[in-house]
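# sequence and predicted model, in that order:
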Amino acid sequence: MFLILARHGNTFEAHEEPVWVGAKQDLPLTNTGREQALTLAKACQDNKIVPECIFTGPLLRTREAAQLVAETVSDFCGEIFVVEELREIDFGEWGGKTRESILSLFGEEDLLRWERDAQFPTTACWGESEKAHRENWHAFLKRVSDEAQDSSVKLAITSNGKLRLLLKELFSLPLAESETTREFSSKVSTGNTCCIEVNPTRTKIHYWNENPVEGLKQLARLLSQAR
């Protein structure tokens, strides 16, 4: 089963100063963010990739992106499932603050640990624990892959913090041998996509943090080989 993982699009326009947006900052997509969702939909359409269903977190920015994709991919007839496992992390006292403010108030060490290793800070009162989020990912992957056909495709739309933790979780699971020596940047840019293949014996990361146009081309080639 192939799972496309997409980060929602922009929630700040170019002239606005971005802040950390977590589970308690329920912002809508900007015009640019909506265009990014349409770019994903067009990439699916151009490569004749129609997800069986779409999973999205419950926050407005991910639900808007899911709805735009569902409405734009002409052959999509599946369901949109809103699931808690894809809700962004609660960044606690970091939420709503700029990166500079976080550095000033909490120091560099915890911020760099998060950005480099997806390690939760020791301060700032984040919400659920890292362990709980990683267990949620494990349960979600099992649920979406159970009884799925080998070449089936599903789409999950979530946020950057959750995707950082997923990459960390994936490297604790059985991976294809080639993946153990590859390096990935854990950050996923707004509107970008990742693709993993999940089966009962192993998980394979096909690409990470690709723009939808290039990413979906790669997936189309993989699907042609699988079928």
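The structure has been received and is ready for your questions.
# alpha carbons only for contacts and neighbour counts from here, please
Noted.
# what's the neighbour count on Leu112?
14 (other CA atoms under 10 Å).
# and Glu135, by the same measure?
By other CA under 10 Å, neighbour count at Glu135 equals 15.
# if you skip the residues just before and after it, what's nearest to Trp208?
Cys194 (4.2 Å; CA to CA, 6 or more residues apart in numbering).
# can I take it that Ile196 is in a strand?
Yes. Judged by DSSP: H, G, I helix; E, B strand; the rest coil, Ile196 forms part of a strand.
# circling back to that earlier point, number of residues surrounding the residue nearest to Trp208?
23.
# hang on, it packs against Phe2?
No. Applying CA atoms under 8 Å as the test, Cys194 and Phe2 come out as separate, 10.4 Å apart.
# hang on, the earlier thing: and the residue nearest to Trp208, what does it touch?
The contact partners of Cys194, taken as CA atoms under 8 Å, 6 or more residues apart in numbering, are 4-6, 206-210, 215.
# columns neighbour count and distance to Phe106 on top of those residues, output as a markdown table?
Listed next are those as a markdown table, based on neighbours: other CA atoms under 10 Å; distance: CA to CA, whole Å:
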| residue | neighbour count | distance to Phe106 |
| --- | --- | --- |
| Ile4 | 24 | 35 |
| Leu5 | 23 | 31 |
| Ala6 | 32 | 30 |
| His206 | 16 | 36 |
| Tyr207 | 16 | 33 |
| Trp208 | 22 | 30 |
| Asn209 | 22 | 28 |
| Glu210 | 18 | 32 |
| Gly215 | 22 | 36 |
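# structure two is appended below for comparative analysis:
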Amino acid sequence: MGLIVTIVRHGNTFETGEPPRRIGARTDLPLVASGQAQARALGAALPGFDRVLAAPLLRTRATAEAILATRADAPTIEDADWLTEIDHGPDEDAAEDAVLARIGHAALAAWDAEARVPDGWIVDAERRLAGWRDLWRQGAGRVLVVTSNGAARFALRSDESLRRQAEALPSLKLRTGAYGVIACDADGPRLIDWDRRP
């Protein structure tokens, strides 16, 4: 077996009916009850892991902990700063309609389809791409990565083959409580699944 990387987006941080806001690295929200349920469902559905990386935020750490909670032999969660959510700049903690009014639908569509960074957002794409590329070279085993939507999409931009495969996807986005799987072998990384919920 080569390397199999399961990339999970953290669970919900907003209650049902609560207006969504752009939450990034500067807003460290915990999981709400539905987010905790999403994390437990992931734990029940996913296999065991040899290594676990998580962004150092409440929502990502809690999701990783819930996924591993029933496993006696679970590895220690490693903090990985390059997985931390992006900074939405002037749109941080803003309602979605206010964000759209500022950057426009085209800019948001380009972010979701191509990871093209909207004006004012702080992303550090090169650091994120380097982190994913380093991970693809880790060898063999099963790795769990728990991160956010803004960071996860760069996995699909980190390799030319993954870029081509991702063209068939409707979006680079991972929904809350969803995961993707990328397998790596001597031929490089390949996309197995994306945006699946248990």
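Received it, and whenever you're ready, just let me know what you need. What you see is a predicted model; the values in this text were computed from it and never measured.
# now the TM-score, please.
Once the chains are overlaid, their TM-score stands at 0.89 when taken by TM-score structural alignment, normalised by the length of structure 2; 194 aligned residues with a CA RMSD of 1.9 Å.
# gap between Glu135 of structure 1 and Lys24 of structure 1?
Glu135 of structure 1 sits 21 Å away from Lys24 of structure 1, going by CA to CA, to the nearest Å.
# ignore what I typed, I meant His15 of structure 1.
Distance of His15 of structure 1 to Lys24 of structure 1, computed by CA to CA: 23 Å.
# and the two? which has more neighbours close in?
Neighbour totals were compared for His15 of structure 1 and Lys24, and Lys24 leads with 15 against 6 (other CA under 10 Å).
# could you tell me where stretch 53-65 of structure 2 falls in structure 1?
Residues 55-67 of structure 1 are where stretch 53-65 of structure 2 aligns, with TM-score structural alignment as the criterion.
# list the contacts of the matching stretch.
Outside stretch 55-67 of structure 1, the residues within contact range by CA under 8 Å, 6+ apart are 7-9, 11, 23, 26-29, 34, 37, 54, 80-88, 154-159.
# show me which residues of that stretch are buried.
The neighbour-count check on stretch 55-67 of structure 1 (16 or more other CA atoms under 10 Å) flags 55-66 as buried.
# how big's the offset between the longest strand seen in structure 1 and structure 2?
Secondary structure assigned by DSSP state E gives strand 203-210 as the longest strand of structure 1. Aligned to structure 2 and superposed, strand 203-210 of structure 1 gives a mean residue distance of 0.7 Å (mean CA distance after the TM-score superposition for structure 1).
# next SSE downstream of that strand?
Where DSSP states H and E defines the elements, the next helix or strand beyond strand 203-210 of structure 1 is helix 212-226.
# check the burial of the corresponding residue of structure 1 for Ala113 of structure 2 by counting its neighbours.
The alignment partner of Ala113 of structure 2 in structure 1, by TM-score structural alignment, is Arg116. Look at Arg116 of structure 1: counted by other CA under 10 Å, it has 13 neighbours.
# check which helix or strand covers Arg116 of structure 1.
Element membership of Arg116 of structure 1 [criterion: DSSP H and E] is helix 108-117.
# follow-up on the earlier one: equivalent range in structure 2 for the longest strand of structure 1?
Going by TM-score structural alignment: strand 203-210 of structure 1 matches residues 189-196.
# okay, strands next: where are they in structure 2?
So, for structure 2 - with DSSP E - the strands run 3-9, 51-54, 77-79, 141-147, 179-185, 188-196.
# between strand 3-9 and the longest one, find me the angle.
Note on geometry: by axes from the mean of the first three to the mean of the last three CA atoms, to 10 degrees, strand 188-196 of structure 2 and strand 3-9 are set 30 degrees apart in direction.
# show me the contact partners of strand 188-196 of structure 2.
136, 159, 161-162, 165-166, 173-175, 178-184.
# trace the residue nearest to Trp208 of structure 1 over to structure 2, please.
Correspondence of Cys194 of structure 1 to structure 2, assessed by TM-score structural alignment: Gly180.
# what do you get for His138 of structure 1?
Counting by TM-score structural alignment, His138 of structure 1 lines up with Arg133 in structure 2.
# neighbours around the closest residue to Ile80 of structure 1 other than its chain neighbours, how many?
Once flanking residues are discounted, Ile80 of structure 1 sits nearest to Ile54: 4.8 Å by CA to CA, 6+ apart. Neighbours of Ile54 of structure 1 under the rule other CA under 10 Å: 22.
# list the contacts for Ile54 of structure 1?
Per CA under 8 Å, 6+ apart, neighbours of Ile54 of structure 1: 66, 70, 78-81, 154-157.
# next: Phe12 of structure 1.
18, 29-30.
# cool, Leu3 of structure 1 as well?
Leu3 of structure 1 makes contacts with 153-156, 195-198, as judged by CA under 8 Å, 6+ apart.
# could you measure from Ser34 of structure 2 over to Ala115 of structure 2?
28 Å.
# which one of those two has more residues nearby?
Ala115 (22 against 16).
# you'd agree that one is up against Phe154?
Yes. Using CA under 8 Å, Ala115 of structure 2 makes contact with Phe154 at a distance of 7.2 Å.
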